[in-house]
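*Asks:* please find the sequence and the predicted model below.
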Amino acid sequence: MIPFSLQQLADITSGTLHGSNVTIDSVTTDTRQVEAGALFIALIGERFDAHNFCQQALEKGASAILVSRQLELNVPQVIVEDTHQALGLLAQWMHQQSKAKTLALTGSCGKTTVKEMLTAILKQKGQVLSTAGNFNNDIGVPLTLLRTDMQDDYAVIELGANHQGEIAYTTHLVQPDIALVNNVAAAHLEGFGSLDGVAQAKGEIYQGLLAGGCAVVNLDCYGVHFWEDTLADKTVVTFSVDNTDADFYAKHMQVNQQGAPSFILVSPQGEKAVHLPMIGKHNISNALAAAAMAMQAGASLEEVISGLQMPSQVKGRVEAIDLNERIRVIDDSYNASVPAMKAAADLLANYQGKRWLVLGFMAELGAESQALHKEVGEHAAQYNFDYVLTFGEDTAIISQLCQQTGKTCAKHFSTHDTMIDFIKQHLIQQPDRQAEEKHTLLIKGANSSKMSQVVAALKETYA
């Protein structure tokens, strides 16, 4: 973080300083993360007002507070009209102090994976500021930018959204040199209204590029036509899994028995084989996106290949875990969308032995939820998995459709506990353990479906 004074803060945010002009080198919005000498920013949300926690922040060592009303506390305070907006202004100012080349990305699926791939590539070239965890909303992005260091060579910033205008706001703060919409899918429809609404919202990232900035575009993506006018004065670089008109594409794609893909990366710098250290054929598209962005930032083909092949595992995102010689869990419990659910079924189909598709619901789909869950069920039914288990009201159609094949044991559950009990009853170890087929359980769902509880229970029992 770049240190600043409270008077600088007041100037940046059009606020007023009350008290000493102390220097700040740590900022937090969470009293649990207060460091000695930190600035505590009192945000106001729908269900909380952090002004009520300023005293607690001071007791933990904060040396100043940013508030929207003056408090009767013996501490330097900067008073602003809106602490949320002030957080963004401070973050924007801080990031502008750095000379880092900034790459921003959004999308309905895979953006965290692309971020991790891209970060691994660029770390070979210099110091990289990268989004941590899921800090990708209108609070998380500013907090990421506040980690800016003057020595940063690159910044890789992930932008998420669940309503129109959110990406426009965070892109304005980030001011990227290179931007990507990884894909567009039926996700957060309650906030976006329709798939067209998702495409328009994701395209806000391109509107934040200055004239001549680089837009990396997925030719396989829905909604590209929405962005044509915005992209007219931008440098456009394209990628596609198999469209040879793209600047970056793949050929000779294969998936091994463990589900890990390999392919030939075709790029403007030449062709080279890639062996991804993660499972899922869908990650080929993510790798192409990362390669396109990285090369636009100055990476060589060799650096791209090396970075893509570095192991990088994000918890809850397609993480294969052998609990013992009989039971493998593929933990993909962090999030879910229609293409991601379909990709999960495609991945599971690569495995031998007993195959379990264990699904929680997809969230924030609004009136289209039932139809979209049905779409997933129709896709999964073709594989005749041994077991298809579902949790959540709208997922029942998935197990019903899979049951109709007559080859799948499909069950729907109203609680995690009953689902876990069913799984355990069917995984009882037999005396001759070596002769029994291996069970592979792929577990996926929206974060709010809490399918991680199923993963945790299996780890506790069998690991």
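*Replies:* Great, that's in hand. Numbers count the residues shown, from 1 in each chain.
*Asks:* make it CA atoms for all contacts and neighbour counts henceforth
*Replies:* OK.
*Asks:* the residue nearest to the spatial centre of the chain: which element?
*Replies:* Centroid-nearest residue in the chain, with C-alpha atoms, centre = their mean: Thr112, separated by 3.5 Å. Using DSSP states H and E, Thr112 falls within helix 111-122.
*Asks:* mind listing the strands for the stretch 201-350 of the chain?
*Replies:* Along the stretch 201-350 of the chain, counting by DSSP state E, counting those that start in this stretch, strands occupy 214-218, 235-240, 248-255, 261-267, 270-275, 319-322, 327-332.
*Asks:* do you know which of the ones you listed lies nearest Leu159?
*Replies:* Minimum separation from Leu159 across these (C-alpha to C-alpha) falls at strand 214-218, 14.8 Å.
*Asks:* for that closest one, name the packing helices and strands.
*Replies:* strand 178-181, strand 235-240, helix 283-296 (3 or more C-alpha pairs under 8 Å, 6 or more residues apart in numbering; DSSP states H and E).
*Asks:* output those in JSON lines; the columns should cover distance to Gly37 and mean neighbour count.
*Replies:* Listed next are the helices and strands packed on strand 214-218 as JSON lines, based on distance: least, C-alpha to C-alpha, whole Å; neighbours: other C-alpha atoms under 10 Å:
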{"stretch": "strand 178-181", "distance to Gly37": "35", "mean neighbour count": "28"}
{"stretch": "strand 235-240", "distance to Gly37": "44", "mean neighbour count": "20"}
{"stretch": "helix 283-296", "distance to Gly37": "37", "mean neighbour count": "25"}
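*Asks:* out of those, which is closest to Gln96?
*Replies:* The nearest among the helices and strands packed on strand 214-218, by C-alpha to C-alpha, is strand 178-181 at 15.4 Å.
*Asks:* other SSEs contacting whatever helix or strand comes next after that closest one?
*Replies:* Following strand 178-181 in sequence order, the next helix or strand is helix 189-192 (DSSP H and E). Here helix 189-192 touches helix 195-202, going by 3+ C-alpha pairs under 8 Å, 6+ apart.
*Asks:* the helix it packs on - contacts with which helices or strands?
*Replies:* If contacts are counted by 3+ C-alpha pairs under 8 Å, 6+ apart, helix 195-202 sits against helix 166-174, helix 189-192.
*Asks:* now the angle from the longest one to helix 195-202?
*Replies:* When axes from the mean of the first three to the mean of the last three C-alpha atoms, to 10 degrees is applied, the directions of helix 166-174 and helix 195-202 differ by 10 degrees.
*Asks:* here comes the other one, which I'd like you to weigh against the first:
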Amino acid sequence: MNAEQFYPYFLQCNKVTIDSRHIAPNDIFFAFSGENFNAATLAVAAREAGALAVIVEQKAYEDLANHIFYTPSTLLFLQDLALLHRKKTDIPVIALTGSNGKTTTKELINAVLSQKFNVQCTTGNLNNHIGVPLTLLSVRKEHEIAVVEMGANHQKEIEHLCALALPDYGYVTNFGKAHLEGFGGFEGVIAGKSELYQHLMAYKKTIFINQSDPVQAEKTSGYVPLVTFGTAASDYHFEAVNTDHFVGLTYEGMTAMSQLTGSYNFSNLSAAAAIGLHFGVGFSQIKTAIESYKPTNMRSQVVVKNGITLVLDTYNANPSSMSESLKNFSTFGGSKTVIMGDMLELGPESEKEHVAILDLAEHMNFNTVITVGKHFKATGKSVLAFDDVMQLRDFLSEHPLQSQNILLKASRGIALERILDVFQS
């Protein structure tokens, strides 16, 4: 069985899934196995739950009569099927990558384009070598445009994802100090993220860039077709607006205020607006989309609980995003407590970067700075340093914070949001 032979089954299915817990009638289940688990053992149960077909990578579990098909690699089969479907999909595909702000920007682009089009976009942060194929396979005949988020922590990963998605348009949010360990330093980050540019240039596709970002401008200098924003000389020029902790933008005399905090989100809003304008979405519709979008994913999210303003940014952290979050939080009026969790995957740069962030926080004169994780603790610079979230949670239960504003910022692996219930009591 190969992807071409299997494609008729795909056209009949409701969706493709790799999660045996959520199989619905007429789904296709890809039985991905781990080191300690053989998902092929779930094949029969998946069929009994209504799955149209199951793909396994253990020959012994194949049962053609029961629509259980063998392949040497479920991953490669999934990717081959996704590429085949992409080639048969005649709609614009926008690819999005970058060090910070990918998911927020993707959600904003989706909100803006959905004012005019039936859009399919990446769910959550399913942006890797499995998530991108699943996104491509979720595109159906009713969709008019697709937005595909691409994540990476090593070079050549974006190149591979582009070869699967074959994007017609692309945007890199920024180049920051994220996944330094995997990319091999900041220059490696630039090289890795620029693989999207290289793919689009090779196929003469359209690139969106923020001309205020010197790396974006340099990497695309002289290229056509290029759609620009960010400076007065750009195709689309926006002015930033900041009110009551929130950021917005103005275009041709009309202002759209978002529910996102942080001036760093201005570029994300601008990208979504520029892409919307390029595809013929009127700014009045863009304004509706931006003002209606409510962050609920622990990214630049502001929540008021029991009179305390909480800034929740616990989904990811690296030196670039941490620095911007601290600078934004420093502008809040009233007493301020910063709770920072470790920044992961920094490799040899880890100690230096954690020290630099602590130095930055110290110079901003926050009322209290609390850290969580072994990397911050190893610096010896933090007065209130905790090994893990549960240790911090116990401390806060006995010593409630009195600050009017609290920032929570950490890498995903720290799971800093687990202390939220402390502020709800």
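*Replies:* Done, it's in. Bear in mind the structure is a predicted one, so any value in this text is a computation, not a measurement.
*Asks:* any idea what the TM-score is?
*Replies:* Counting by TM-score structural alignment, normalised by the length of structure 2, the TM-score of this superposition works out to 0.90. Behind it: 422 aligned residues with a C-alpha RMSD of 2.8 Å.
*Asks:* kindly reformat the strands of the stretch 201-350 of structure 1 as JSON lines containing distance to Thr390 of structure 1.
*Replies:* Below are the strands of the stretch 201-350 of structure 1 laid out as JSON lines (distance: least, C-alpha to C-alpha, whole Å):
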{"stretch": "strand 214-218", "distance to Thr390 of structure 1": "32"}
{"stretch": "strand 235-240", "distance to Thr390 of structure 1": "33"}
{"stretch": "strand 248-255", "distance to Thr390 of structure 1": "27"}
{"stretch": "strand 261-267", "distance to Thr390 of structure 1": "27"}
{"stretch": "strand 270-275", "distance to Thr390 of structure 1": "33"}
{"stretch": "strand 319-322", "distance to Thr390 of structure 1": "20"}
{"stretch": "strand 327-332", "distance to Thr390 of structure 1": "14"}
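*Asks:* coming back round to it: turn the helices and strands packed on strand 214-218 of structure 1 into CSV, columns for distance to Lys125 of structure 1.
*Replies:* CSV is the format used below for those (distance: least, C-alpha to C-alpha, whole Å):
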stretch, distance to Lys125 of structure 1
strand 178-181, 17
strand 235-240, 21
helix 283-296, 10
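*Asks:* which of the ones you listed sits closest to Gln8 of structure 1?
*Replies:* When these are compared for distance to Gln8 of structure 1 using C-alpha to C-alpha, the nearest one is strand 178-181, at 29.2 Å.
*Asks:* His51 of structure 1 should be in a helix, yeah?
*Replies:* Yes. Remark: His51 of structure 1 belongs to a helix, assigned using DSSP: H, G, I helix; E, B strand; the rest coil.
*Asks:* that one -> structure 2?
*Replies:* For His51 of structure 1, the aligned residue in structure 2 is Ala40 (criterion: TM-score structural alignment).
*Asks:* same check on Val454 of structure 1?
*Replies:* With TM-score structural alignment as the criterion, Val454 of structure 1 matches Ile419.
*Asks:* of the strands of the stretch 201-350 of structure 1, flag the one that's most buried.
*Replies:* Neighbour counts (mean count of other C-alpha atoms under 10 Å) averaged over each of the strands of the stretch 201-350 of structure 1 peak at strand 214-218, with a mean of 25.
*Asks:* which part of structure 2 matches that one?
*Replies:* Under TM-score structural alignment, the match for strand 214-218 of structure 1 is residues 206-210.
*Asks:* same question, stretch 116-135 of structure 1
*Replies:* Aligned by TM-score structural alignment, stretch 116-135 of structure 1 falls on residues 107-126 of structure 2.
*Asks:* now stretch 272-283 of structure 1
*Replies:* Going by TM-score structural alignment: stretch 272-283 of structure 1 matches residues 254-265.
*Asks:* figure out how far that stretch is from the centre of its chain.
*Replies:* Going by C-alpha atoms, centre = their mean, to the nearest Å, the spacing between the C-alpha centre of stretch 254-265 of structure 2 and its chain's C-alpha centre is 18 Å.
*Asks:* mind listing residues that contact that stretch?
*Replies:* Stretch 254-265 of structure 2 is contacted by residues 101, 240-242, 245-250, 283, 286-288, 290-295, 300-302, 324-325, 328-329 when judged by C-alpha atoms under 8 Å, 6 or more residues apart in numbering.
*Asks:* what of stretch 102-115 of structure 2?
*Replies:* The list of residues contacting stretch 102-115 of structure 2 from outside it, by C-alpha under 8 Å, 6+ apart, reads 96, 119-122, 124-125, 147-149, 173, 268-269, 271-273, 275-276, 279, 281, 285-286, 289-290, 293, 299.
*Asks:* which among these count as buried?
*Replies:* 96, 119-122, 147-149, 173, 268-269, 271-273, 275-276, 281, 285-286, 289-290, 299 (16 or more other C-alpha atoms under 10 Å).
*Asks:* touching, Val189 of structure 2 and Glu181? I think so.
*Replies:* No. Assessed by C-alpha atoms under 8 Å, Val189 of structure 2 is found out of contact with Glu181, at 9.8 Å.
*Asks:* so which of the two has more stuff around it?
*Replies:* Val189 (25 against 20; other C-alpha atoms under 10 Å).
*Asks:* chain neighbours aside, what residue packs nearest to the more buried one?
*Replies:* Counting by C-alpha to C-alpha, 6 or more residues apart in numbering, Phe183 is the residue found nearest to Val189 of structure 2 once chain neighbours are left out, at 5.5 Å.
*Asks:* contacting residues for the equivalent of that neighbour over in structure 1?
*Replies:* In structure 1, Phe183 of structure 2 lines up with Phe192, judged by TM-score structural alignment. Phe192 of structure 1 makes contact with Asn162, His163, Gln164, Val198, Ala201 under the criterion C-alpha under 8 Å, 6+ apart.
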